[in-house]
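>>> What follows is a protein structure lacking sequence information:
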């Protein structure tokens, strides 16, 4: 990928479309170089996908350079909450009535496939910091939110399957628990970022301390936000997304409408400490340095996750029912969910159709799949869900990977409306 990077950007394919078949060939259906049992190794796979998802969520939040009071935030909020719930319910209905799954397994399948993931087709997500295009902003924000908002739904499905850990989500107070998880998680991440970043900037501006080591600042902030959110029973994924948004908000408040790259200007070699401690440039320099590091982590995480997905698919095998499910999800469920969540919203017709198409499934679905495999429920049902989910995600990687570049190029040629 290092040697092909320039060429890869010129062709209408996503990197995931290369990683996936390589993983498949490495697995049991190929050369059998890697044997990975997702059932016995569910805890390890959950940890790996969890880390990858946290990196992705923080990166997405750090790209959204728009105040929370701005009306454009209503679009990802609608898609990330209402759209996720509608998607989960509709997929569960398809699984129950058409695929013959039990109610609990159908609900779990709906919850697993409800999160979207714009990272696997980067052409549809925010390109430049401060991009206010409704389509890009909505899909990026939705992907940042619904990985967290899906958590209560997954736990409710586990309750239906008789898993003790999901019992609290089957009680009358479940709605309050879910609401607190979302709101508490967001507030936790926001406050942790405000405090941590504010302290680092204070030390840099006043004492010329806490310089460099943005890598540790990034990983530390992600870990602390996620951990503290869990301690207060908030949703950790939302906390990490909020931490990224909060760090960007601190930069935006300091820089104003000027783009951070313009605020920083050219930085001669060796002058980084002077820029990092400059009262006017310090917030922009920190945010952009952290974003650059996190994007590199994101590339590596995407590679590892899609490779693992290909290896797991090689062992589980493609499912024709999974292909059918993917077609129904992308052509029926996703458009209905977008229609329901955007009722009354001021969205251009082309943007609405593209939002309906780009309901990309990826790392979020993989995480909730292996997360659910940690618990005790019938093995035969586990195997069927694994095959269905991996097949549906594979179809998404292929269809959305091929269509992202030409559709987005056409969208930009026709002149996209602005927020």
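Thanks, I have the structure now. What you are looking at is a predicted structure, and each value in this text was computed from that prediction instead of being measured.

>>> C-alpha only now, for contacts and for neighbours.
OK.

>>> Buried residues of the host helix or strand of residue 308, list them for me.
In this structure, residue 308 sits in helix 282-316 according to DSSP states H and E. By neighbour count with 16 or more other Cα atoms under 10 Å, helix 282-316 contains the buried residues 282-291, 294-295, 297-299, 301-316.

>>> Then stretch 130-137?
Residues of stretch 130-137 classed as buried by neighbour count (16+ other Cα under 10 Å): 130, 131, 132, 133, 134, 135, 136, 137.

>>> Please apply the same query to stretch 330-348.
330, 332-342, 347.

>>> likewise stretch 2-13?
In stretch 2-13, residues buried by neighbour count (16+ other Cα under 10 Å) are residue 13.

>>> Kindly report the same for stretch 139-153.
Neighbour-count burial for stretch 139-153 flags 139-153 (criterion: 16+ other Cα under 10 Å).

>>> likewise stretch 216-235?
Of all the residues in stretch 216-235, those buried under the rule 16+ other Cα under 10 Å are 217-218, 221-230, 233-235.

>>> what sits against residue 291?
Going by Cα atoms under 8 Å, 6 or more residues apart in numbering, residue 291 touches 59, 62, 63.

>>> any idea of the angle the helix or strand where residue 228 lies forms with helix 282-316?
Using DSSP H and E, residue 228 sits within helix 214-231. Orientation of helix 214-231 against helix 282-316 (axes from the mean of the first three to the mean of the last three Cα atoms, to 10 degrees) gives an angle of 70 degrees.

>>> let's bring in a second model and compare:
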């Protein structure tokens, strides 16, 4: 008979295993065509059939609010880490690939997914738009294998920079489209007009507030960290958890003022770097953010894998969903990325890598969970199964290809030009 303390002991044991694997697995998988997220999902599926099933058996998709908040937190921590490790100063010319992917490729991706949702899945405009907005952004959490290295590591070629900056920016840029889907769904129920309010509030105000608060907050924290007299600056503490404080402060204050917190966090990280670009303390901040991000990612993906193992996720899977997912990953995103980079002076192979590796992940779960809590959308179970299958397919396909493709690209970059 189970002791009353045994569930708690099981939780501690399972969490201990996850923590140890968080530190150990990246070392083992470094040169293998297997990614950490793939292993996490596999662990979850195995645990679903083990004595640990009560510990990990909670299906995150059955608790919308919990899914929303957990994925929200891991995404904002990831956005801070992404911004901190970018060595390149912010500029129109230096960030040209970022602006192209953000302003051209992402809207094209959303439009393509909306068409697939309407034509293949039979969704109405609100649900199809929500599907497009949720699946368009490149995920900052699961894309770590194709991002730039730690601050001042020198691992910042154009491909890695483009994918890192895109992941940091488009999580905030997707929100207006999510809110547009919500506004349409609410308007369909009430008959009230929505466009003017959506454009003024959800586009103009929230984007402006996210950028302004993030930039001001990042600059202020940069001053407190690097510009105060010696022994008074935060950099003297050498504590990496300051990054978590900056993340939560930037996100929370922006959300209180009804701005886009995701955008504010990434902008704050970039602004913080700009105050003192070469200080060694940036590495402490980045390392802490990366460790927290990796641990939270593993926990969530283990739960996702357990839900898959139980059969709770893909009960409504159909051939229409499979075709939609395949077209999103091998046609919609690559073509949209290629169009966005048309005319950009870079080798075709590099543009192809940037266009293809639009990894989908935990951010998509967040957008869907958030929107479903704001309005009634038709066929929410179809939205969930489609997003889950696209994310799983992206984790497997991109996870298998990222190591060999990036290794080949690195070798070509090291070869001297004739």
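Structure's in. What do you need? Keep in mind the model is a prediction, meaning the values are calculated, not measured.

>>> Let me see the TM-score of these two.
Remark: TM-score between the superposed chains equals 0.84 [TM-score structural alignment, normalised by the length of the second structure]; 387 aligned residues with a Cα RMSD of 2.9 Å.

>>> Spatially, and excluding backbone neighbours, which residue is closest to residue 357 of the second structure.
Using Cα to Cα, 6 or more residues apart in numbering and skipping the chain neighbours, the partner closest in space to residue 357 of the second structure is residue 398 (6.7 Å).

>>> do you know how far the residue mapped onto the one you found from the first structure is from residue 12 of the first structure?
Residue 398 of the second structure maps onto residue 400 in the first structure, with residues paired by TM-score structural alignment. Residue 400 of the first structure sits 10 Å away from residue 12 of the first structure, going by Cα to Cα, to the nearest Å.

>>> Touching both of the two, which residues are there?
Counting by Cα under 8 Å, 6+ apart, nothing touches both residue 400 of the first structure and residue 12.

>>> Relative to the whole chain's centre, how far out is the helix holding residue 308 of the first structure?
Centroid separation for helix 282-316 of the first structure versus its chain: 11 Å, with Cα atoms, centre = their mean, to the nearest Å.

>>> what's the burial count for residue 267 of the second structure?
Counted with other Cα atoms under 10 Å, the neighbours of residue 267 of the second structure add up to 29.

>>> Just give me the match in the first structure for it.
Residue correspondence to the first structure (TM-score structural alignment): residue 267 of the second structure is matched to residue 242.

>>> Only the buried residues of the helix or strand where its match lies, if you could.
Using DSSP H and E, residue 242 of the first structure falls within helix 236-255. Using 16+ other Cα under 10 Å as the burial criterion, the residues of helix 236-255 of the first structure that qualify are 236-252, 254-255.

>>> That helix packs against which elements?
If contacts are counted by 3 or more Cα pairs under 8 Å, 6 or more residues apart in numbering; DSSP states H and E, helix 236-255 of the first structure sits against helix 42-63, helix 134-149, helix 174-207, helix 214-231, helix 282-316.

>>> Could you dump those helices into a markdown table with distance to residue 4 of the first structure added?
Putting those into a markdown table (distance: least, Cα to Cα, whole Å) gives the following:
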| stretch | distance to residue 4 of the first structure |
| --- | --- |
| helix 42-63 | 23 |
| helix 134-149 | 26 |
| helix 174-207 | 36 |
| helix 214-231 | 26 |
| helix 282-316 | 14 |
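
>>> Mind checking those helices for the one nearest to residue 405 of the first structure?
Nearest of those to residue 405 of the first structure, taken as Cα to Cα: helix 134-149 at 13.1 Å.

>>> which residues sit against that closest one?
By Cα under 8 Å, 6+ apart, helix 134-149 of the first structure touches 57, 60-61, 64, 72-73, 75-77, 79-81, 84, 114-118, 124-126, 131, 182, 235-238, 241, 347, 351-352, 354-355, 358, 364, 417-419.

>>> Can you say which of the residues you listed are buried?
For the contacts of helix 134-149 of the first structure, buried by 16+ other Cα under 10 Å: 57, 60-61, 64, 72-73, 75-77, 79-81, 84, 114-118, 124-126, 131, 182, 235-238, 241, 347, 351-352, 354-355, 358, 364.

>>> how far away is the corresponding residue of the first structure for residue 169 of the second structure from residue 355 of the first structure?
Using TM-score structural alignment, the equivalent of residue 169 of the second structure in the first structure is residue 145. Computed as Cα to Cα, the residue 145 of the first structure to residue 355 of the first structure distance reads 15 Å.

>>> repeat for residue 376 of the first structure
Applying Cα to Cα, the value for residue 376 of the first structure to residue 355 of the first structure is 36 Å.

>>> Repeat that for residue 222 of the first structure.
With the distance defined as Cα to Cα, residue 222 of the first structure ends up 29 Å from residue 355 of the first structure.

>>> and if you look at residue 230 of the first structure?
On the measure of Cα to Cα, residue 230 of the first structure and residue 355 of the first structure end up 32 Å apart.

>>> isn't residue 355 of the second structure right up against residue 332?
No. At 9.9 Å, residue 355 of the second structure does not count as touching residue 332 under the criterion of Cα atoms under 8 Å.
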